[in-house]
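A predicted structure for the sequence below; I have some questions about it.
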Amino acid sequence: MQAPAEKSSDVVEHIEDSHNRGVYAYDEDRTHKMNEKDIAPHVEVLSGEEEKHIEHDLDVTGYELEDLESKYSDMTLNRTRNIIQQLYLIHENDQNFPRPTLERMQEFLKSPQIMETPDKYPELVREMKIEAILATSNSPYLEVRANVDPTDDPTMPSLTFRVFIIGTIFAAIGSFIDTLFGFRQPAISIGPNVAQLIAYPFGRLLAAALPRHEFSTFGRKWTMNPGPFNKKEHMLITIMASVSFTAPYTFYIVPVQAMPMFFNQPFARQFSYQIINTLGTNFVGYGLAGLTRRFLVFPSVAVWPSTFSVIALNKAFHTTTNEPVKGPFGRVFTASRERMFLYSFLAMFLYFWFPGYIFQAMSVFSWMTWISPNNVALSAVTGMTGGVGLNPWPTFDWNNLTVWLTPLTIPTFSILNMFFGILIGAVMCIGVWYGNGWNTGYLPINSNYAFDNTGASFNVSKILDADNNFDDAKYQQYSQPWMSAGYVVSFMWYFALYSATATYVAIYHRREIIVGARSLWKSIKRSIKKGHVEDDEDDLAEDVHFRLMQKYPEVPEWQYLIVLLISMVFGFVGVGAFPTHTTPAVLVFGIIMPIIVMIPCGLVQAVTGIAVPLNVLAEFIGGALIAGNANALMYFKTYGYITVYQALAFSNDLKLAHYLKLPPRHTFSMQLWATLIYCFVSSGILNFAMGFKNACTRDASFKFTCPGQHTFFTSAVFWGTLSPKRLFGSGLRYNWMLFGFPLGVIVVLIYWGLRKAFPKSEFLRQVHPVMICAGPSTWGSPYNLAYYIGNVYVVLLSFQYIRKRYTAFWVKYNYVIAASFPTGIAVCAIVVFFALEVPHGGYSVNWWGNNVLNNGCEGQGGCPRLDIPAVGYFGDAPGSGKFT
């Protein structure tokens, strides 16, 4: 059922002065007060050339322009100026906002003659009125308009019996698969798009099979089958899958504590310990996500680019329109979105058999190293495994492009800024390695392992006593830990990333923070006075999607706060009731950090689509506060890092619900239910997975080698047992990396100064200093330039070529393809695993195309440049007492 069309009398009025609020609200009554002479006449028919000009300037399609022209007579010049004024303030520094539109807005606002003699500027006035209509009746972003409908049908059911059944089953199965096969290298996971694909036929089946009889329970009528399976039900199931199709952080903590090759602490095998800590770590993020909705979900500038592929797939199954569009090669494409998804899904499913199984060298296409596999310099500079990855075409595997982001969904400015930062990191890695800084020449150029002074992996068991605590005497006789050049560069830029994020948000996003804080405070006051939370029109009414969501009762902030407090109680019990040798107070410090950094990091991710990972900051702060205790560091890191990660993931899902107009209380209740299932299923699998033969060793059955757990263990000892106090600070060997903190501030201030000096520079407007700092922070094997450069080619083809020349084609198909490719890969990987790798010990294709990956330095994960000195070690001598 289609939503009723908006009334022609719906108009927009400016509520507060531009320096104070800069938002605008819906007003259905002002039409009656408007002066007749202020109402513009209907616009005449545009010529083809004028139409193309407006489409280019405003970044709209021909279909959209036709619809906007039909509403032209309702927009007066005064209202236009008020709206454009606010739009300019909101989007002046917004890299997602189209540049030609911003330039035309600036021209309109800086010409006072326009208000006096509008007839002399007919083209500019026309464009600005159309832009004002566009921004208030839809979204100013083409990416949003391409996927999100600006209408809603409040009578469309969302939380139904079939949603509950399908969502519950999917949450249980997805949690089982993702947790169990997370122990494997490479891991196998099922993403939300796979769930969305499979949910559609199940939903249609239940819609046809379930009885439509009405029941009455506690005075409320309901039915198992309210009619056709609709897009809101479909998205609610997808959100349930999104929160449960992953592994909990106890997936790392429990094996590292319990297994003999790690800390060998038997209490961690108790199910009570596992479930209590899983509940605590997985629900804590909800509280922060709910309390920050007004900053990260409601504002229109928080577009969350990663949501569009999910929405596009939903739209592909449920849209009834199929407009023909002109595309490349001079063709007119008539395939529906659903058909395009099925075609591209099937194509990727068939194609991935080659890089994923038959011809794996297509995935790691280090073709230059194959010329001379044992050439150390060639491998270091061009290699994908343990090298810098300076390879112009390093892969034919779409899956390798998804390491940091979802291709085809992230805007050009994010990709190119991060790529520039990665190039800076590559130059620094090569410089540090060839200069033998910090003795990195004795190690591979790019590795995420810690090494001892012989170039071997750092054996943490040699510095621990019987209780797994740090033993300084053993440490002095063994070795200091050493990092590769890639890891040194990565840590320095991680520190720069954190300070750059705080500085950038303070300068360029303070308006959103002030408006969100004001709205939150008003909501709290109303809640206290009236006993409930109800937003009225003067709260953050920025766009049509926010206005449409006002029809549904919101979830009060106090309910999110209760979830946060209950999860903290579980966390306190999980730490304090078991022999963890850790005080529950560490959780308080671990939760304070997310409260501080949640909004800055969330704003950056909501605009750019790139997350700001906080694991290093949590390790750095936690290790400094609780030096010598690896268990305490693990809990601090869990609540300091994973809380933000989960809260932003939940915010992303809340934005999905916002775009699809799901009632907030339905979303909230199903998120909690799916997470509860996920916690119990995931906890129940841990002991089963740890019981596999030779689990977490190189000889493990089914490749259950636990790569993530090994890295987590090394980090726990490196940062917790050794602590940053032995690595950073005055006179210590890695103190130079702390320069990253002031560097991040300096980078942003230089950018701010350049913007002030050259305010009209479009190039500078597209620069994002936080993304530049994020680029080199990604170093550390196996990730390098080779895993990223493919995204540059993809974004240039999609966003810069196809979008600009074939806008309607791009709008219709870009995000559908973005959803179909990862779905095809995931389904293919599952088929390969269960059909070919599990039965009878597995089947493999033994030929050059798979074996070449194991040759030379690439097969070893990189080679050192320098030989170990004749004494058998580098650095200070063991037993000299110089290890700090």
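Yep, that arrived. Bear in mind that the values here come from a model prediction, so they are computed numbers and not experimental data.

from here on, contacts and neighbour counts on C-alpha atoms
OK.

would you mark the buried spots in whatever helix or strand Q85 lives in?
Following DSSP states H and E, the helix or strand that holds Q85 is helix 77-91. Under the neighbour-count criterion of 16 or more other CA atoms under 10 Å, helix 77-91 has 77, 79-90 buried.

second structure follows, compare the two:
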Amino acid sequence: MNSTTSFLQSKKLDPEAPPSYVPSTELEVEEVNDSPIEQVRLTVSIEDNPKLPCLTFRTWVLGITCCALLSFLNQFFGYRQNALVVSSVSAQIVVLPIGRLMATYLPKKAVRLPGTKWSFSMNPGPFNLKEHVLITIFANSGSSSVYAVDILTIIKAFYYRPIHPLAAMLLTLSTQMLGYGWAGIFRKFLVDSPYMWWPANLVQVSLFRALHEHEKRPKRGLTRLQFFLLVLVSSFAYYIVPNYLFPSITALSFVCWIWKDSVTAQQIGSGLKGLGVGAFAIDWSTVAGFLGSPLATPGFAIINILVGYVGVVYVLIPIAYWTNMFQAKKYPLFSSHVFDDQGLPYNVSIVLNQTLFEFDLEGYNGYSRVNLSIFFAFLYGLSFATLAATVSHVLLFHGRSIWQQSKASFEDKFGDVHTRIMRKNYDPVPQWWFYSLMVLVTGLAMLACEGFGRQLQLPYWGVILAMSLAFLFTLPVGVITATTNQQPGLNVITELIIGYIYPGKPLANVAFKTYGYISMSQAIMFLSDFKLGHYMKIPPKSMFVVQLVGTVVASSVYFGTAWWLLTTVDYICHPESLPEGSPWTCPGDDVFYNASVIWGVVSPLRMFGRLGNYMAMNYFFLIGALAPVPVWILSRIYPEKKWIRLINMPVILGGAGAMPPARAVNYNCWLAVGILFNLVVYRKYKGWWARHNYVLSAGLDAGVAFMAILSYFALQFRNINGIGWWGLELDDHCDLGGCPTAPGIKVDNCPVFN
């Protein structure tokens, strides 16, 4: 990744610019024979050596190890206060020296399996690029979260209900693997077509090329690998401080320390419960925990996110709260929880029949409507706007290009050099492999939902409807992702549809959402990986096998890690009952649980429909659809002003979309680090940035991950949670930041206003 900038700069291509090509049927013959997309021509090699071994002993050992390790780490961190995501880039960098060591020291003599005639070599020669790519595909499976585990978590940790482990495992596997069917159906269009170019893959292509080119250590400098190891050791050594000795530095809010008795001041200053004015942290996991590494985000995207974040957090929310919109002052300023009309936490047990585990209308009518914090309500509205704006933006800015690409792809008029090489040198994956797998996984999905006493509540027709939605959206969303690098999410739409059709069933709602949204998302991921293999000239059958095995391994490890933590960590996901200093607060799962109450138990009709308090949020669909129009008009009037096209309304509207579970302190730190490195350092020290920026990100991630695991198993697993003192609390010490300010509302540990 770090080589992308320098490589593209050498070709006079701005690495920060968004895709801005217009494919033409009048391309010169030479360009058609290479690739009709300029970025691909400048980045992807047109050379191939089909004799290089791919599925070697090294590939299997390092690939499965990376997949399992990243799966464990990401699920392990998923339950923690700052849910750091360890990306496949760390594995991509680390396995290179390990692979070369194996190539140097492993025996080359063939090993024969006892009782068979089959043999293999543990060391077929130098560690090559194709092995490295397949190992990274394994790692991609481990670094991609398993959404179905959230269902398991809310069942056990929030609803306190049993679930058969086999049903949970089948749910996990089937939701992750259904996407193979859609990928197989649409791969000719979304992979073989040169117009479906998947811009994000070009970054990894450049990184592979940089890592496999010979690198000489600069005078008085370090190689990229040496720099990575230095950052890794430093990050590893430092993380003992925020993780164990001084957890309070993960969120520092000085405003709260100055005005200790002011609810308003703490609402403004709290980085965890409020607007986060002046809040910051000295902790990489706070920076990258929910938003990913800011070092990997282009500068123009960071500015768009900054504009959206400031507009929502410091303009929209304060106006709405202090004008008491939706009776906002009855509830905390920032919270992902649900509340009753008296400002108290909503007692879900009153409106949920525990015997049938479904909505109790009589209990609801005698209790209260569901209320949200003003932050949570508007973020749902903004999610509506973001989805609509994504469709509008793509149609306006890329509609003509996508239509031309679509016609060319379906007519199969163009076959670029990469497609010709793949067709000439490698056998394609038989279509029946995909269809057979889809039929098998559909059967497993039906068994998971209809079997085991229908613990997941979703009937067979719900599975079929969810699959139909995934099938319907895979092609258009795939085209959008493959050409614009933007992937619209279907989570809100799927929740909305099943919430109206089959209300009052919380687990049916989340299961439907997962089968509809995640199977499509997985298909997009599989297609993206296939395109990476297409660019790197990996045999398609090897890609299929690695993806399949990686998905099974990742699903199993994610499930096993979640089950282990849910059954061994006392009071996991309940911060009020956890010992001081314990990080197992599950912020992401807390949001998922409350979404299941909003969309599943109570249903959208009683939240955002005519029977709810937040019907006005539906206007955000219209706002989002219209938002890109002025930008598009200005870009047409002033085509010479290229900065106008960098204004991305879906990104701006979704700028604060990770809140919750992300908090203001996460955004403050993320934006500060991102602006420093991808605007200031990028412009002033471009050579250093191109060489070290992404390696720095990978080293910081890896160091935090390794220290967190070590400290947990060595200390926290044995309930040794550090020396008891003020700094041990995993909080920003803004106790009043979550208090309501409406007169007469009584909440524990909060003052009552008159």
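That came through, no problem. Please read these numbers as outputs of a predicted model, since none were measured by experiment.

can you give me the strands in structure 1?
11-14, 24-27, 214-217, 220-223, 325-326, 332-333 (DSSP state E).

packing partners of the second one?
Of the remaining helices and strands, those touching strand 24-27 of structure 1 by 3 or more CA pairs under 8 Å, 6 or more residues apart in numbering; DSSP states H and E are strand 11-14.

what stretch of structure 2 does the strand it packs on fall on?
Across structure 2, nothing matches strand 11-14 of structure 1 (TM-score structural alignment).

let me see the ranges of the helices in the stretch 651-800 of structure 1.
Along the stretch 651-800 of structure 1, counting by DSSP state H, counting those that start in this stretch, helices occupy 664-690, 707-715, 740-757, 762-765, 769-777, 789-795.

let's have those helices in TSV, adding mean neighbour count and distance to H545 of structure 1.
Below are the helices of the stretch 651-800 of structure 1 laid out as TSV (neighbours: other CA atoms under 10 Å; distance: least, CA to CA, whole Å):
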stretch	mean neighbour count	distance to H545 of structure 1
helix 664-690	20	13
helix 707-715	19	40
helix 740-757	17	32
helix 762-765	15	27
helix 769-777	29	28
helix 789-795	19	27
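
now for these, which one comes closest to N615 of structure 1?
Across the helices of the stretch 651-800 of structure 1, the minimum distance to N615 of structure 1, taken as CA to CA, is reached by helix 707-715, at 10.1 Å.

show me what the closest one is packed against.
In this structure, helix 707-715 of structure 1 packs against helix 250-258, with contacts taken as 3+ CA pairs under 8 Å, 6+ apart.

one step back: who are the packing partners of the helix holding Q85 of structure 1?
strand 11-14, helix 99-109, helix 122-137.

okay if I get these as a markdown table plus mean neighbour count?
What follows is these, written out as a markdown table (neighbours: other CA atoms under 10 Å):
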| stretch | mean neighbour count |
| --- | --- |
| strand 11-14 | 20 |
| helix 99-109 | 17 |
| helix 122-137 | 21 |
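
quick one: closest of the ones you listed to D59 of structure 1.
Short answer: helix 99-109, nearest of the helices and strands packed on helix 77-91 of structure 1 by CA to CA, at 7.5 Å.

for the strands of structure 1, which one sits closest to C696 of structure 1?
Across these, C696 of structure 1 has its closest neighbour in strand 220-223 (48.7 Å, CA to CA).

show me what that closest one is in contact with.
F161, R212, H213, E214, F215, S216 (CA atoms under 8 Å, 6 or more residues apart in numbering).
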